[in-house]
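J.: Make a model of this:
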Amino acid sequence: MQVYNRKTGFCKSGGCVLALGSFDALHIGHQALIREAVSQARRRGVRAGVHLFDGRPEAVISEKEMYKTMYDSGDKAQIIEQLGADFAYFETFDEAFMRLSSDAFAKMLKDTFDVLCVVVGFHYTFGYKAAGTAETLKEYGKKYGFDVVVIEPVMQDGALVSSTLVRSCLEGGDIARANRLLGRAYALRGAVVHDRGVGTGMGIPTANLSLPDSLLLPKRGVYATYSVIDGKVYAGVTNVGIRPTFSLSKVVVETHLLGFAGELSGDVLSVCFMAWLRPERKFNTKEELSRQIFSDMDKARQIFSEMQKKSG
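T.: The predicted structure is shown next:
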């Protein structure tokens, strides 16, 4: 899959079909939209692409840096490729782009991408101050010569699937529901870095992930997780928090991989979340903490075993 942005420019080649949106969570609703774009492209014999943003538009609109991203561009590109798209275009959402009128945005789609068809969600908005809607996009499509397909709402557990709902689940520690909304295991990916070696000193070594401050983290606490290393899947126990037993203040993501004895420092590791186990809390002694961690490990093994049985 090709990845483009404003710096690389876009190479037109006989038209394309574009899925449009912010695609913050790339949840099952977004996946349905992208798959429809791929289907429309295959019928026309052209490339299927996804037009999305590098970062979150809200950070520019509100002029604040409080908005956290769920995935970086690299992670999004991997997920989009798995959905069958031929390219992804990461748009820079700056002041100039924000002030594009809805008409100018629609014209840009035709001029820049030679788009034959666009696929959007039912609540899609575009243009300055979100003046354009899915319905007005259909009118612009007639004006500039492209079709518009609108995807109906996708429901899960009786609720509308949305990035906001996924975020709410993660921030509340409801990993099971977040995973259903995502259609995959929620994951954090980062380089493994050296830390103080607290876990190693207790006989429970951990892999600590280096993650950007701009990344949204799930609720602080302890989770049952798994990771794939050299083709083998390892269950794990992951702590997201400040390690209060040791009077630390920086939020870390550290994982103990059950049955793994290798060295991961410097490697990139993906930690996939299966279930919430418990909140993070302060223990009076290292021994008390160690006993709790071994209890967490037993629970993680059981959850991992059940997951493997379900997957066949």
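
J.: make it CA atoms for all contacts and neighbour counts henceforth
T.: Fine.

J.: With I204 as the reference, measure out to the closest residue to K282 other than its chain neighbours.
T.: Closest residue to K282 apart from its sequence neighbours, by C-alpha to C-alpha, 6 or more residues apart in numbering: T245 at 4.5 Å. For T245, the distance to I204 (C-alpha to C-alpha, to the nearest Å) stands at 15 Å.

J.: Between the two ends of stretch 199-209, how far is it?
T.: 14 Å.

J.: now that stretch: how far from the chain's centre is it?
T.: A distance of 27 Å separates the centroid of the chain from that of stretch 199-209, by C-alpha atoms, centre = their mean, to the nearest Å.

J.: For that stretch, give me every contacting residue.
T.: Applying C-alpha atoms under 8 Å, 6 or more residues apart in numbering, the contact partners of stretch 199-209 are 189-195, 197-198, 252-257, 264-265, 269, 286, 290.

J.: ok, 10 Å please
T.: When contacts are defined by C-alpha atoms under 10 Å, 6 or more residues apart in numbering, stretch 199-209 is touched by residues 188-198, 236-239, 252-258, 260-261, 263-271, 286-287, 289-290, 293-294.

J.: How about stretch 280-288?
T.: Taking C-alpha under 10 Å, 6+ apart as the rule, stretch 280-288 contacts 198, 202, 219-223, 239-247, 289-290, 292-293.

J.: and those residues, which are buried?
T.: Buried subset of the contacts of stretch 280-288 (neighbour count, 16 or more other C-alpha atoms under 10 Å): 219-223, 239-243, 289-290, 293.

J.: State the pair within these that is farthest apart.
T.: Maximum pairwise distance among those (C-alpha to C-alpha): 21.8 Å, between K219 and S290.

J.: contacting residues around E254?
T.: So E254 contacts 192-193, 195, 199, 205-210, 222, 236-241, 243, 271 (C-alpha under 10 Å, 6+ apart).

J.: The stretch 151-300 of the chain: strands as residue ranges?
T.: 155-156, 159-160, 187-193, 207-210, 221-229, 232-241, 252-257, 268-278 (DSSP state E, counting those that start in this stretch).

J.: Of the ones you listed, which is nearest G173?
T.: Here strand 268-278 is closest among these (C-alpha to C-alpha), at 6.2 Å.

J.: Following up with a second sequence; could you model it the same way so I can compare the two?
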Amino acid sequence: MKIIKDLNAISSTIPLSLSIGMFDGVHKGHQSIIKKLNLMAEQKNLESAVFTFWPHPRTVFNPNDDLKLLNTIDEKTYLLEKNGVQNLFLKEFDEDFRNLTGEEFVKQILVEKLNVKHLIIGYDHTFGKNKSGDFQLLQKMAPEFGFEVEQVEAVDFHDKHISSTQIRNALSVGNVKEAAEMLGYVYSVSGEVVHGKKIGRTIGYPTANIAVNPIKLLPKKGAYIVDVYVKNNHLKGMLSIGTNPTVNGNSLSTEVYILDFNEEIYGEEISVNFREFLHDEIKFESMEKLIERLDEDKKITEIYPF
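T.: Next comes the predicted model:
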């Protein structure tokens, strides 16, 4: 997949089948768009492309909005490529860009820069200043500027349209299985293993402390069954998101105890997939009670089917 960040450097004559949007999560709704995108590209002898932006527009319009995303930019890029997208246009969402009207975006970006011949958008997509661009505007402008446009219907899950917001809501209550069903893959986080307080090793449960990208959404505080990828190993693990209240912790951490593993992995990149929510974060009355619960969680994790 070709990744283009500087639109000013584009002088491509390659005609495109393109879609626009944040594509946060690259979930089943997005996947239905990409499937159509790739099909049209093949049928019409075009190249498939996605036009997306960074950072998220919400954080530009409201800098105090502590929005967490389902994907880092690297994760989103990987998922788009995995789904067969040939070109990714990654535009900084700056002042100039946010002030383009819908019509200006179509003329200056889609037509003059990107040579779009077939445009596919989601069922509720709007673009341009004050959301002045929508499907009706595209239908009106398409004949004049020589491109076709179509709108893809929503994909539903439990009678609701799948959306990035719905998935964030599921994760915020620990429902990682429902999130996975809407995503079409198991939700994960990754990061470098960093030094923590090393309390776990004193009670027989040494944990790897993961430095997760601060833009990445963490599921609800609590304990989870996860599978772990580290140093070319695929292993079972018990992951905790929380502040370690039993030992009066006050900073949020993401720590994983990896079953049947005792290698030194500080500085290594580690990735965990959320399989099952075990329980909420608990403040135990003693370390003995904490160990008892860890023993119970371990038994459940050991027999969990992966």
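
J.: now what about the TM-score between them?
T.: The TM-score (TM-score structural alignment, normalised by the length of the second structure) is 0.94; 305 aligned residues with a C-alpha RMSD of 1.7 Å.

J.: that older thread, restricted to buried residues, select the contacts of stretch 199-209 of the first structure in PyMOL.
T.: Filtering those down to the buried ones (16+ other C-alpha under 10 Å) takes a single PyMOL command:
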select buried, resi 188+189+190+191+192+236+237+238+239+252+253+254+255+256+257+258+264+269+270+271+289+290+293
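
J.: The first structure: helices as residue ranges?
T.: Along the first structure, counting by DSSP state H, helices occupy 28-44, 57-61, 73-82, 95-98, 102-113, 134-144, 163-171, 175-182, 198-201, 286-311.

J.: and the longest one, how far out from the chain's middle?
T.: Just to be clear, that refers to helix 286-311 of the first structure. 25 Å.

J.: what's the residue nearest the centre of the second structure in contact with, if anything?
T.: The residue lying closest to the centre of the second structure (C-alpha atoms, centre = their mean) is N71, at 2.4 Å. Applying C-alpha under 10 Å, 6+ apart, we find N71 of the second structure in contact with 23-26, 77-79, 187-189, 213, 215-217.

J.: let's see 7 Å
T.: Neighbouring residues of N71 of the second structure by C-alpha atoms under 7 Å, 6 or more residues apart in numbering: D24, G25, K216.

J.: List the contacts of the last one.
T.: Neighbouring residues of K216 of the second structure by C-alpha under 7 Å, 6+ apart: K68, L69, L70, N71, T72.

J.: what would these look like in JSON lines with distance to F306 of the second structure?
T.: Output for the contacts of K216 of the second structure, formatted as JSON lines (distance: C-alpha to C-alpha, whole Å):
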{"residue": "K68", "distance to F306 of the second structure": "28"}
{"residue": "L69", "distance to F306 of the second structure": "26"}
{"residue": "L70", "distance to F306 of the second structure": "23"}
{"residue": "N71", "distance to F306 of the second structure": "23"}
{"residue": "T72", "distance to F306 of the second structure": "25"}
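
J.: among the residues you listed, which ones are buried?
T.: Buried residues within the contacts of K216 of the second structure, defined by neighbour count using 16+ other C-alpha under 10 Å: L69, L70, N71, T72.

J.: Pick the one among those closest to I3 of the second structure.
T.: T72 (15.4 Å).

J.: Quick check: closest non-adjacent residue to the closest one.
T.: For T72 of the second structure, ignoring the flanking residues on the chain, the nearest one in space by C-alpha to C-alpha, 6+ apart is K216 at 6.3 Å.

J.: how much space is there between that neighbour and G21 of the second structure?
T.: With C-alpha to C-alpha as the criterion, K216 of the second structure and G21 of the second structure are 18 Å apart.

J.: for Y257 of the second structure, same thing?
T.: From Y257 of the second structure to G21 of the second structure the distance is 37 Å (C-alpha to C-alpha).

J.: Would you agree G267 of the second structure is in contact with V193?
T.: Yes - with contact defined as C-alpha atoms under 7 Å, G267 of the second structure counts as touching V193 (5.2 Å).

J.: what's the neighbour count on the residue nearest to F105 of the second structure when sequence neighbours are not counted?
T.: With C-alpha to C-alpha, 6+ apart as the criterion, F105 of the second structure has its nearest non-adjacent residue at 6.5 Å, and that residue is G128. Residues near G128 of the second structure, counting by other C-alpha atoms under 10 Å, number 18.

J.: show me what contacts G128 of the second structure?
T.: R98, L100, T101, G102, F105.

J.: Name the nearest residue to I10 of the second structure, sequence neighbours excluded.
T.: K113 (6.5 Å).

J.: now do V230 of the second structure
T.: In space, and not counting its chain neighbours, V230 of the second structure is closest to I270: 4.9 Å by C-alpha to C-alpha, 6+ apart.

J.: got a list of what that neighbour touches?
T.: Remark: with contacts taken as C-alpha under 7 Å, 6+ apart, I270 of the second structure is in contact with S190, G191, E192, V193, Y229, V230.

J.: hmm, back to that, among the helices of the first structure, which is nearest S13 of the first structure?
T.: Per C-alpha to C-alpha, nearest to S13 of the first structure of the helices of the first structure: helix 102-113, 8.8 Å.

J.: List the contacts of that closest one.
T.: Counting by C-alpha under 7 Å, 6+ apart, K12, G15, C16, V115, F126, G127, Y128, A131, G132, Y140, Y144 sit against helix 102-113 of the first structure.

J.: And for the last one, the neighbour number?
T.: It stands for Y144 of the first structure. By the measure other C-alpha under 10 Å, the count of residues near Y144 of the first structure is 18.

J.: ok, now the one 4 residues further on?
T.: As a burial measure, V148 of the first structure scores 21 neighbours (other C-alpha under 10 Å).

J.: and if you look at the one 3 residues further on?
T.: Using other C-alpha under 10 Å as the criterion, I151 of the first structure is surrounded by 19 other residues.

J.: I'd like the distance from it to A85 of the first structure, if you could.
T.: For I151 of the first structure, the distance to A85 of the first structure equals 17 Å [C-alpha to C-alpha].

J.: Might one say that W54 of the second structure is in contact with K91?
T.: Yes - between W54 of the second structure and K91 there is a contact under C-alpha under 7 Å: 6.3 Å.
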